[in-house]
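**Q** sharing a model prediction with you, sequence too.
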Amino acid sequence: MKSSEVDILIVPGWLDSGPGHWQTRWEKNLKTAQRIQQPDWKTPDRDAWVKSIVAAVEQTERPAILVAHSLGVIAVAYAAAQLPAGRVAGAFLVAPADVDNSTDWPENDGHKWPAENFGFAPVPTEPLGFPALVLAANDAPYCTQARAEAMAAAWGAKFVDVGQAGHIAEEHGFGPWPDGLLKFGKFLADLKS
């Protein structure tokens, strides 16, 4: 598949993706990409986030590709069972947030993740039902690589170790993320039309 043949749905995580974040850049540069807007980025409600993802997939005209980051990955895992059959061609899942082990998460832009997890814990462990690729760093602050690999296995996804990359976000030097774009292009190319 090519990016022109799919509807790319950008699924940011907690607090949204800022103007220099790779997701924002991809949204601007990939013609078929659009961001899924959530009702509240600071105090996310799992059910509301899932509903937004399902609605966005239902509105696609071509096969949907979900491009999620951080808490967006967990929201996609929760939404998977509710997505219309056959509408999602694949999911590119970057730096999942381990909501089951969030007590040691660092502060993010002056915000501390609350103990109640906004309903996102536990991490879903059912297969997604569509091809997926989980990418995670070995020094990620929100999820150990072992946990990310376990999530990928549970979801039936392939796993890619991106090395020393932190949270694969702007603050860790991943604004443009050209290597990620190459990996995304290969992921699309490997999907069956």
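**A** Sure thing, it's come through.
**Q** hey, let's count contacts and neighbours off CA atoms from now on
**A** OK.
**Q** so what's the residue positioned nearest the centre of the chain closest to, chain neighbours aside?
**A** Geometric centre of the chain, nearest residue: A68, 1.8 Å, by CA atoms, centre = their mean. Spatially, and ignoring its direct neighbours in sequence, A68 is nearest to V11 (4.4 Å; CA to CA, 6 or more residues apart in numbering).
**Q** confirm for me that that neighbour is in contact with I36.
**A** Yes: assessed by CA atoms under 8 Å, V11 is found in contact with I36 at 5.7 Å.
**Q** can you name every helix or strand that the helix or strand containing V134 contacts?
**A** Taking DSSP states H and E as the criterion, V134 maps to strand 132-136. Here strand 132-136 touches strand 88-94, helix 145-155, strand 158-161, going by 3 or more CA pairs under 8 Å, 6 or more residues apart in numbering; DSSP states H and E.
**Q** look up how far S4 lies from the closest residue to P127 other than its chain neighbours.
**A** Distances taken as CA to CA, 6+ apart place W155 nearest to P127, at 3.9 Å, with adjacent residues excluded. Separation of W155 from S4 (CA to CA, to the nearest Å): 27 Å.
**Q** out of the two, which sits in the busier spot?
**A** Neighbour totals were compared for W155 and S4, and W155 leads with 22 against 12 (other CA atoms under 10 Å).
**Q** and the more buried one, what is it in contact with?
**A** 77, 125-128 (CA atoms under 8 Å, 6 or more residues apart in numbering).
**Q** here's the one I want to compare it with:
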Amino acid sequence: MKPEQVLLLPGWQNSTEGHWQTEWQAAYGYRRVEQHDWFTPKRGDWCARLEDVVADSDGPLVLAAHSLGCVLVAWWAAHSQHVHKVRGALLVAPGDVERDDAPPQIASWAPIACQPLPFAAIVAASSDDPYCTPGRAAELARCWGARCVDIGAHGHVNAASGLGRWEAGHALLRSLMTDGGR
């Protein structure tokens, strides 16, 4: 696949320097889907932006989402007319916006769309993610029809996790590009 066929979908507050998404963008030329407002995200606005980017893209596409970006993928897939352009999605450290202590900026994203995704998907879950328990990540993977992979103790799998280019995650992404994530 061409680099522009991989779309990076950061979560709330974007992915900063040292985050695996930023590292992948620099190393592989993947395209970040830029949002109008990273700090007060509106689900409808983010979905409309993703819909525009996918509609204007040649398929097949692979999505690499983090945190709130995973919730975005599920909601978008439930409403899009362009899901046929997506080959697969790597959903890393999904943010549980339904938990009682969800920040008010993202609590309005509840409920999480919970239906099988119309493309192959892998949920990569950390065993010590402060924003989504392993059990909840497995539950989301089941409702999305995704394979759930326990990646060990890496917090929220963000810049603070110190993963850098995160080659193990990139291998999961490449598996979606070649064999549908099996």
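**A** Nice, I can see it. None of the values given here were measured: they were computed from a predicted structure.
**Q** any idea what the TM-score comes out to?
**A** Overlay of the two chains. TM-score (TM-score structural alignment, normalised by the length of the second structure): 0.92; 180 aligned residues with a CA RMSD of 1.8 Å.
**Q** now do the shared contacts for V11 and I36 of the first structure.
**A** Shared contacts of V11 of the first structure and I36 (CA under 8 Å, 6+ apart): I53.
**Q** the two: which is more packed in?
**A** Taking other CA under 10 Å, V11 of the first structure and I36 do not tie; V11 has more neighbours (27 against 21).
**Q** so where do the strands sit in the second structure?
**A** For the second structure, the strands defined by DSSP state E occupy 6-9, 31-32, 61-66, 86-92, 120-125, 147-150.
**Q** including distance to A110 of the second structure, could the ones you listed go into CSV?
**A** Compiled in CSV, those are given as follows (distance: least, CA to CA, whole Å):
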stretch, distance to A110 of the second structure
strand 6-9, 18
strand 31-32, 24
strand 61-66, 17
strand 86-92, 17
strand 120-125, 19
strand 147-150, 21
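**Q** map P63 of the first structure across to the second structure for me.
**A** Aligned counterpart of P63 of the first structure in the second structure: P60 (TM-score structural alignment).
**Q** what about its match, neighbour count?
**A** For P60 of the second structure, the count of nearby residues is 17 (other CA under 10 Å).
**Q** do the same with the one 4 residues further on
**A** A64 of the second structure sits with 28 neighbouring residues when counted by other CA under 10 Å.
**Q** corresponding residue for W76 of the second structure in the first structure?
**A** Checking with TM-score structural alignment, W76 of the second structure has A79 as its match.
**Q** give me the spatial nearest neighbour of its match, chain neighbours excluded.
**A** A79 of the first structure's closest residue in space is V50 (CA to CA, 6+ apart), at 5.0 Å.
**Q** and that neighbour, how many neighbours does it have?
**A** That count, for V50 of the first structure with other CA under 10 Å as the rule, works out to 22.
**Q** OK, contacts around A81 of the first structure?
**A** By CA under 8 Å, 6+ apart, the neighbours of A81 of the first structure are 128-129.
**Q** please apply the same query to I53 of the first structure.
**A** 11, 36, 76, 79.
**Q** now swap in I8 of the first structure and tell me
**A** The contact partners of I8 of the first structure, taken as CA under 8 Å, 6+ apart, are 32-34, 64-67.
**Q** for the residues you listed, which ones persist in the second structure?
**A** Compared against the second structure with both residues aligned by TM-score structural alignment, their matches' CA atoms under 8 Å, the contacts of I8 of the first structure retain 33-34, 64-67.
**Q** how about these in TSV, adding distance to L133 of the first structure?
**A** Converted to TSV, these look like this (distance: CA to CA, whole Å):
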residue	distance to L133 of the first structure
A33	18
Q34	20
A64	15
I65	11
L66	10
V67	10
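**Q** can you state the residues of the second structure onto which stretch 7-27 of the first structure aligns?
**A** Stretch 7-27 of the first structure corresponds to residues 5-25 in the second structure, going by TM-score structural alignment.
**Q** next, the contact list for the aligned residue in the second structure for F130 of the first structure, please.
**A** Aligned counterpart of F130 of the first structure in the second structure: F119 (TM-score structural alignment). Contact analysis of F119 of the second structure by CA under 8 Å, 6+ apart lists 83, 86-89.
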